[in-house]
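1. What follows is a protein structure lacking sequence information:
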């Protein structure tokens, strides 16, 4: 396939050869270098609203979004109403404005099955530019036991009793929002134990912080990557296992290590490919895992999985975002394509999604779609790396009430 830029240059050469008989078309508008919100005119918003579909989310009615939207409203209500929740070129928004906008959308759900164009009549659309990388995550299942034995011998840890966390903003304003995770040794503070210390040197062994044991150390690693999951217990029952905390060490992508060191070609990279490599190369697997010092601790629960707003996540509806880019509690439209691995076809996805979660790797415009639980969800999440468009929907009435909504 000829690159798009090459086609454009060829087109210009043809125009020049024609000695000016045809006027040159206007150049396309460049995407902003810094992430920005670009307003969409109402005619275009009408077209976008008419293209939205609930089918890719397995929903029957717009009203099926209400439980999740009301979870979002509960979270937004907990924030200071006059505090700014997003400050980006093109959009300045307070938590109060966001609450009023999402609340209006909640009240409109009963009418949308009959008239989805209301989403363009009543709401202004802002496109997040430049485009977005969409990835996926899921709720993994892993074989486990609440007591150790010869099969279940790889510990899953709760938050250790000696892990300390300091709010650095309390010491100086320049550190506002930053935290220090540490441990105390004698009269000194030190970084908390890393992965090689914990899983290789047994730094936490025998301290009573174990909450379950798994049969496969690779399962433990992927549980930490996803942040929560379900334990398939030996007695036939299951328990949810949820995120409890981190050790504060920098996250290092082992997928990137496998690519950079020639173990796995970039075009083959996926979560499934990483797992296959680790299982087939136990001689180097431990060393590669240890090169990611970040470590996640858990807690057992009867319900889950929960996102960062403390609400249960909904498959293909809940998304993880960078909260400085898209405030938690937002309702946004997401347009992309999801691969159907049963048919090998890419199915269009253009639906409303709810910002309910965050993640250490989710930065800038990148977004993570919660794919659900089970094998199909794992397959989708493991391969999902698609370009996407994201649109913030905000009440026209709310925006008109305050003049300071754009920068």
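-> Thanks, I have it. These numbers were taken from a predicted model, which means no experiment stands behind them.
2. Only C-alpha atoms from now on, for both contacts and neighbour counts.
-> Fine.
3. Does anything pack onto the helix or strand where residue 46 lies? Which helices or strands?
-> For residue 46, the host element (DSSP states H and E) is helix 42-51. Packing partners of helix 42-51 (3 or more CA pairs under 8 Å, 6 or more residues apart in numbering; DSSP states H and E): helix 118-121, strand 123-129.
4. structure B:
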């Protein structure tokens, strides 16, 4: 997966605890009921769908994947309308869209006075023990020292912390080369939102919290900022992605690159990974487009919860970092599966 923890900084500051296990409902819609459906670029959605549809094991989905390979850009809309039905899946919780991205950090293969903060691979004892040590112990006890676990060193511990939240990124080396890293495991402790902690302390109100606001506060208050980062006991390790082309996005939960503004992270308890999902995001930057569920995240829980992948770099990070919008998501399911979900079947 790209990030076990991303979006928890923002969503965690705003979301309240679930009011219990509400009944899940399924409503089959028509394509005419999807706002903006006819105006979308269905060919782009088809291309994203094809990127992961060969991962399906179910015969219904595999047959759809085979037919998708025969579709053309001109027939893409017809492919979806002929073989799928839109299903609104609801669990009693309001819809929430957040965003994630692939950050870029400055770093080096070897430590120096500038590059002092290591990006670690997962040690074998952490993989064997769940949970393992907490963040503070990992960074202060010396347990990681002199073991060759460093992939690279970066120049900013705050950016490294947020790299762990996103779960993947690019590290730009002084010679112009780039190291791609992806999620390699975690220490097994639950994520504790530092945004929520700042709100609890009265430093900010919930609507003020964003990734950039948190970064700025930590940098202005280095000692208290370090302690704030330790407030989160979770720690994410990485693996180097040596063969991932630079023009492709990071690898998602389906072990394929995700596509900017076409891939989303979902809760697979409600939405099958690989399924097309119609996104109606309200708020600033209204969005109406067909995306594909190709990733997951521990903060992404619920039938109407999605994290939209915005791309790589600072601009993508700024767009993703403030996104916290309502709306509606509708899953496209194979026809027979869609109607089988209704209480009386067909």
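-> Ah, there it is. Predicted model, so just to flag it, every value in this text is computed and none were measured.
5. Save the helices and strands packed on helix 42-51 of the first structure as TSV, and put in mean neighbour count and distance to residue 17 of the first structure too.
-> As requested, those are exported to TSV (neighbours: other CA atoms under 10 Å; distance: least, CA to CA, whole Å):
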stretch	mean neighbour count	distance to residue 17 of the first structure
helix 118-121	20	44
strand 123-129	22	36
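6. could I get the ones you listed as a markdown table with distance to residue 85 of the first structure?
-> What follows is these, written out as a markdown table (distance: least, CA to CA, whole Å):
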| stretch | distance to residue 85 of the first structure |
| --- | --- |
| helix 118-121 | 22 |
| strand 123-129 | 16 |
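7. circling back to that earlier point, run the angle between the helix holding residue 46 of the first structure and strand 123-129 for me.
-> Helix 42-51 of the first structure runs at 90 degrees relative to strand 123-129, counting by axes from the mean of the first three to the mean of the last three CA atoms, to 10 degrees.
8. Report all helices and strands that the helix or strand following helix 42-51 of the first structure contacts.
-> The first helix or strand that comes after helix 42-51 of the first structure along the chain, using DSSP H and E, is helix 66-77. With contacts taken as 3+ CA pairs under 8 Å, 6+ apart, helix 66-77 of the first structure sits against helix 95-112, strand 345-357.
9. Check the ones you listed for me and report the most buried one.
-> strand 345-357 (a mean of 21; mean count of other CA atoms under 10 Å).
10. need the next SSE after it, C-terminal direction.
-> strand 367-373.
11. Would you mind giving the residues in the second structure matched to the helix or strand following that next one?
-> Next helix or strand after strand 367-373 of the first structure toward the C-terminus (DSSP H and E): helix 375-383. Helix 375-383 of the first structure corresponds to residues 314-322 in the second structure, going by TM-score structural alignment.
12. likewise stretch 310-317 of the first structure?
-> Against the second structure, stretch 310-317 of the first structure falls on residues 255-262 (TM-score structural alignment).
13. what does stretch 17-29 of the first structure give?
-> Stretch 17-29 of the first structure corresponds to no residues in the second structure, going by TM-score structural alignment.
14. quick one on the thing from earlier: who wins for proximity to residue 210 of the first structure among the helices and strands packed on helix 42-51 of the first structure?
-> For residue 210 of the first structure, the closest of those is strand 123-129, at 42.9 Å, according to CA to CA.
15. Distance from the closest one to the middle of the chain?
-> Relative to its chain's centre, strand 123-129 of the first structure lies at 19 Å (CA atoms, centre = their mean, to the nearest Å).
16. Equivalent analysis for stretch 258-275 of the first structure, please.
-> That offset, for stretch 258-275 of the first structure, works out to 21 Å (CA atoms, centre = their mean).
17. buried residues in that stretch?
-> 258, 264, 269-271, 273-274 (16 or more other CA atoms under 10 Å).
18. would you turn those residues into CSV with distance to residue 102 of the first structure and secondary structure?
-> Shown next, in CSV, are those (distance: CA to CA, whole Å; DSSP: H, G, I helix; E, B strand; the rest coil):
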residue, distance to residue 102 of the first structure, secondary structure
258, 43, helix
264, 44, coil
269, 38, coil
270, 35, coil
271, 35, helix
273, 40, helix
274, 39, helix
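19. ok, those vs residue 313 of the first structure, which is closest?
-> Out of these, the member with the shortest distance to residue 313 of the first structure (by CA to CA) is residue 271, at 21.0 Å.
20. Do you have the helices of the stretch 201-350 of the first structure handy? List them.
-> Here the stretch 201-350 of the first structure has its helices, by DSSP state H, counting those that start in this stretch, at 217-226, 254-260, 271-280, 282-290.
21. according to the alignment, the first one goes to what range in the second structure?
-> It stands for helix 217-226 of the first structure. Using TM-score structural alignment, helix 217-226 of the first structure pairs with 157-166 in the second structure.
22. same question, the last one
-> Under TM-score structural alignment, the counterpart of helix 282-290 of the first structure in the second structure spans residues 222-230.
23. Need the contact partners of the matching stretch.
-> By CA atoms under 8 Å, 6 or more residues apart in numbering, the residues outside stretch 222-230 of the second structure that reach it are 135-136, 161, 194, 217-219.
24. Which of those residues has the largest number of neighbours?
-> residue 194 (23 neighbours; other CA atoms under 10 Å).
25. wait, what's in contact with the equivalent of it over in the first structure?
-> Aligned against the first structure by TM-score structural alignment, residue 194 of the second structure finds its counterpart in residue 254. The neighbourhood of residue 254 of the first structure, defined by CA under 8 Å, 6+ apart, consists of 288-289, 291-292.
26. Neighbour-wise, which one of those leads?
-> Result: residue 289 is most packed of the contacts of residue 254 of the first structure (other CA under 10 Å), 21 neighbours.
27. can you tell me which of the helices and strands packed on helix 66-77 of the first structure comes nearest to residue 395 of the first structure?
-> Closest of these to residue 395 of the first structure is helix 95-112, at 4.9 Å (criterion: CA to CA).
28. between that closest one and strand 123-129, how many degrees?
-> 120 degrees.
29. corresponding residue for residue 332 of the second structure in the first structure?
-> Checking with TM-score structural alignment, residue 332 of the second structure has residue 393 as its match.
30. I'd assumed that match was in a strand, is it?
-> Yes. Judged by DSSP: H, G, I helix; E, B strand; the rest coil, residue 393 of the first structure forms part of a strand.
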